[in-house]
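Participant: here are the coordinates; sequence isn't available:
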């Protein structure tokens, strides 16, 4: 039975109100945190197409662009109808009048949906690699299983094997002489010798010396199932749930690239929790890819569309691409820090000290410097991912990048500027530090203290370094934090500034820097982190202020996530 029925998803409406239109060759990736409803969305898309009783959590409606006509479908099914108009085909029996559902604006029924949709779920993926019943290639029935299709068309077998080899450096080989079943093997494909063909007993013996696919690990079987169905099936709509299941990241990327490479004749909706899958799709199919991010809210499920331009920005911007900020799309929120060591400390502290109710599924990303923080924050905020920045106190030194960071968090710089100016002036007017004019004079004295034409004495270099440390209070602010601000009105301005920054998601370490939370460890950076991690992070008294600080960060993200 070679039925040809053609249609595409035209529009999908999510329960939060988001409506997205889909081109005929669109690739839609549905992403989001754990338990946000990604897999449920695929099931509900199919249920809406089938006109099953509604049980809506994520998808409120779908509409179809029908390309086949009702008369074309009826003409194909008429040979299978009896005198009463009852159609009997494998797995289905119904009256010919049911085909009239094709003309309805709503669902089209289970039979027509089955002809249109290839559903690749995780439940049957592993058993999909067991040997299947052999088929008579002369029959008019469509082969149902990838092994059967590859058995009938070795071009499909070689196409599947080519992708399989990229991932595992092995061929996937269909056994064509195994009697009543069709098994698959993996390994180096035998080459027929002189006088042999694939039906020769000697050739078959070499095939049977390979490893059976059904006895391989979950990753290999899952990969073979998905790539086999994607390449061999011709149904125009694919619903693929977690293609990355059981796979290592490189294999997930290869698989996703293969899904996207199947050309403009298919429409694909993928539910995934893997940035590797997204990257694989973007590799050769960037113009076709759009992304919907699901999130849990107090009112149920929410959805945000990342347009093709949004996705391209994440992929093409080198700062975003190599900071792995794309991973943040799959979490409840993101914490952006200046350096990797900060990420490690705050993550470890949160996991050890916060209660289950306080914790969120958070991704930690480091920007590699203050100047890059607003780039990451802007990208995440644009797609409504809750994000908090955790910064050292010296971010208050200059207007930039502080202003850009505030604006990336959707704050109004004019509301922060007065307090920032008051703090900056108070810090820089500290009598303990040299003014700019005095610094110039003192340095000039040192430069004139040795004869012309001679090397600079070490003592002179040391003296200039000491003068430089005393020239700006900002060079020492990481050691002092907010205590460097004089008491009184300036200190009130500082506390108000820090509080207002926290309200928009900018958290400035009050002790100056990460290391300021535990000064008894006389180290810096990752070495400091290694030492502090040896302590009881949940109860160490010296870390009490750090626990309060990280709890404030998570409380902010909790509010934004809901």
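Facilitator: On my side now, so go ahead. Quick caveat, the model's predicted, so the values are computed rather than measured.

Participant: From here on, just use CA atoms for contacts and neighbour counts.
Facilitator: Noted.

Participant: and the gap between residue 16 and residue 296?
Facilitator: Using CA to CA, to the nearest Å, we find residue 16 at a distance of 11 Å from residue 296.

Participant: Assign residue 280 to helix, strand or coil.
Facilitator: Following DSSP: H, G, I helix; E, B strand; the rest coil, the label given to residue 280 is helix.

Participant: And here is the other one:
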């Protein structure tokens, strides 16, 4: 139904508006308050009315598919309802609707709207698409499993339960998914005459009649099954979404945070089943999520999936469509999978360190800054760790390619890495290739000057080993790297921070010691609060790069 969606903004300030060519599933991701849920509500409003709301801030326009006369006739027939007794029907008019809605429209006018969806969007949406669009939030998806009218078997099915009750193949597909998820068997109970109820049975029905009938065997079978309405919110939400997806009733389905109430493994399974079930169908599913597991499920389904990352900061909104190919490349790398790099899609900023000890330390420093010195603290930031300095760039480069600001923090001995390692480090920060040779020459010269002192650069003070113009040259090199979000610990290494505290050891042992000395109770006199220098200022410099709208190192 929906062919393209054009947003009001693009990849950055002043860039062209992003246009989304829809696939069966479009997933909106991004930090909190980036507009994911708002995007769904604006799409829902347009599909219901055929016009934009004056308060829209995300959606610029929607382009619908157009339909031949034959296909339009087929779609109209599926939603045509019989008149009620004594219900007046105007000449050449029909009654169309779903889910309890009934609209009396001129058939030829409706046919024209199907053939001219983009020049007659209000007629197309109000007469047809409004009743074929479903938006689900946390509460409404739970309510999907409540009992529904069995309807008139002489008429077209009007609800998902009615569709599943009559369609053995779709009902068994739901049963397969629910059994894989919970180990129980989904069944539809018709024994409350005139109503359909959902139950979970310990064994599948022996025959279709045992499930669909109202004879003694059917009544006993359903009496022994568990009502879904009495299950946990997670089971209800999962079951409700799956029934709607498989039944295929709405043409447009919008789901806000489908992972709500679900364990991560169920979020993954839900994403995979939703995306897979959309293959070969005309329906369009739009999802807003904070769950990397849900996104991974969608990707691994093999179905075409659009992932749209939204951000909003300092009154500037951005949008970037991430291709399946880019995401798959991200997740095929074992290092990237193990570090949880996909979580970066849901944060505004990412910091990547050399090791887990580095990650834990900088994350704690940032937490204290956010609490006691917020002007230096970095909000909505994910901290990840590589395995060493050489692998930092392996993580930040693909994140930046997805439009995610990612900083790399390395020790001063990055100066030792010449050749390919140094070039890869610069490439990871998207430093222009024309500058690689000059920066490489400067790196080699600074390293040589440090080597001439006979001192170990990491343990004996970093750039402070040098003096005068030599030290200035070293700082110029690191200033240049910082412009591209590549931050070097100029005093040497992680353990050089907060030397006044007197922590000893190296790596994890140092981390334990310094955390003890920093204190844990903010009300205690022994609790170390931020100052305007040392590592606190270092993090403040990183924040400047993150919040600079003209920062370097993010490819367009």
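Facilitator: Perfect, I can see it now. Just so it is clear, the structure is predicted and the values come from calculations on it, not from any experiment.

Participant: re earlier: okay, and the common contacts of residue 16 and residue 296 of the first structure?
Facilitator: Residues within reach of residue 16 of the first structure and of residue 296 at once, by CA atoms under 8 Å, 6 or more residues apart in numbering, are residue 302.

Participant: which secondary structure element contains the equivalent of residue 268 of the second structure over in the first structure?
Facilitator: Under the alignment (TM-score structural alignment), residue 268 of the second structure maps onto residue 253 of the first structure. Counting by DSSP states H and E, the element that carries residue 253 of the first structure is helix 249-260.

Participant: Number of residues surrounding residue 108 of the second structure?
Facilitator: Neighbour count of residue 108 of the second structure, defined by other CA atoms under 10 Å: 13.

Participant: and it, helix, strand or coil?
Facilitator: helix.

Participant: Now do the contacts for it.
Facilitator: residue 92.

Participant: just to revisit the earlier point, tell me which strands and helices the helix holding residue 253 of the first structure is in contact with?
Facilitator: helix 154-168, helix 218-232, helix 275-285 (3 or more CA pairs under 8 Å, 6 or more residues apart in numbering; DSSP states H and E).

Participant: Of all these, which one comes closest to residue 92 of the first structure?
Facilitator: helix 218-232 (21.9 Å; CA to CA).

Participant: For the closest one, give me the average deviation versus the second structure.
Facilitator: Superposed on the second structure, helix 218-232 of the first structure shows a mean distance of 0.9 Å to its aligned residues (mean CA distance after the TM-score superposition for the first structure).

Participant: now what about that helix, what contacts it?
Facilitator: Under CA under 8 Å, 6+ apart, the answer for helix 218-232 of the first structure is 120, 125-126, 128-129, 145-147, 149-150, 156, 159-160, 163-164, 168, 213-214, 238, 243, 245-248, 255, 258-259, 262.

Participant: Check stretch 299-310 of the second structure too.
Facilitator: In contact with stretch 299-310 of the second structure (CA under 8 Å, 6+ apart) are residues 22-31, 34-36, 272-273, 275-276, 278-279, 298, 317-324, 327-328, 345.

Participant: Those in helices, which ones?
Facilitator: When the contacts of stretch 299-310 of the second structure are checked against helices (DSSP state H), the matches are 36, 272-273, 275-276, 298, 324, 327-328.

Participant: Neighbour-wise, which one of those residues leads?
Facilitator: Busiest of these [other CA under 10 Å] is residue 298, holding 29 neighbours.

Participant: Lovely, talk soon.
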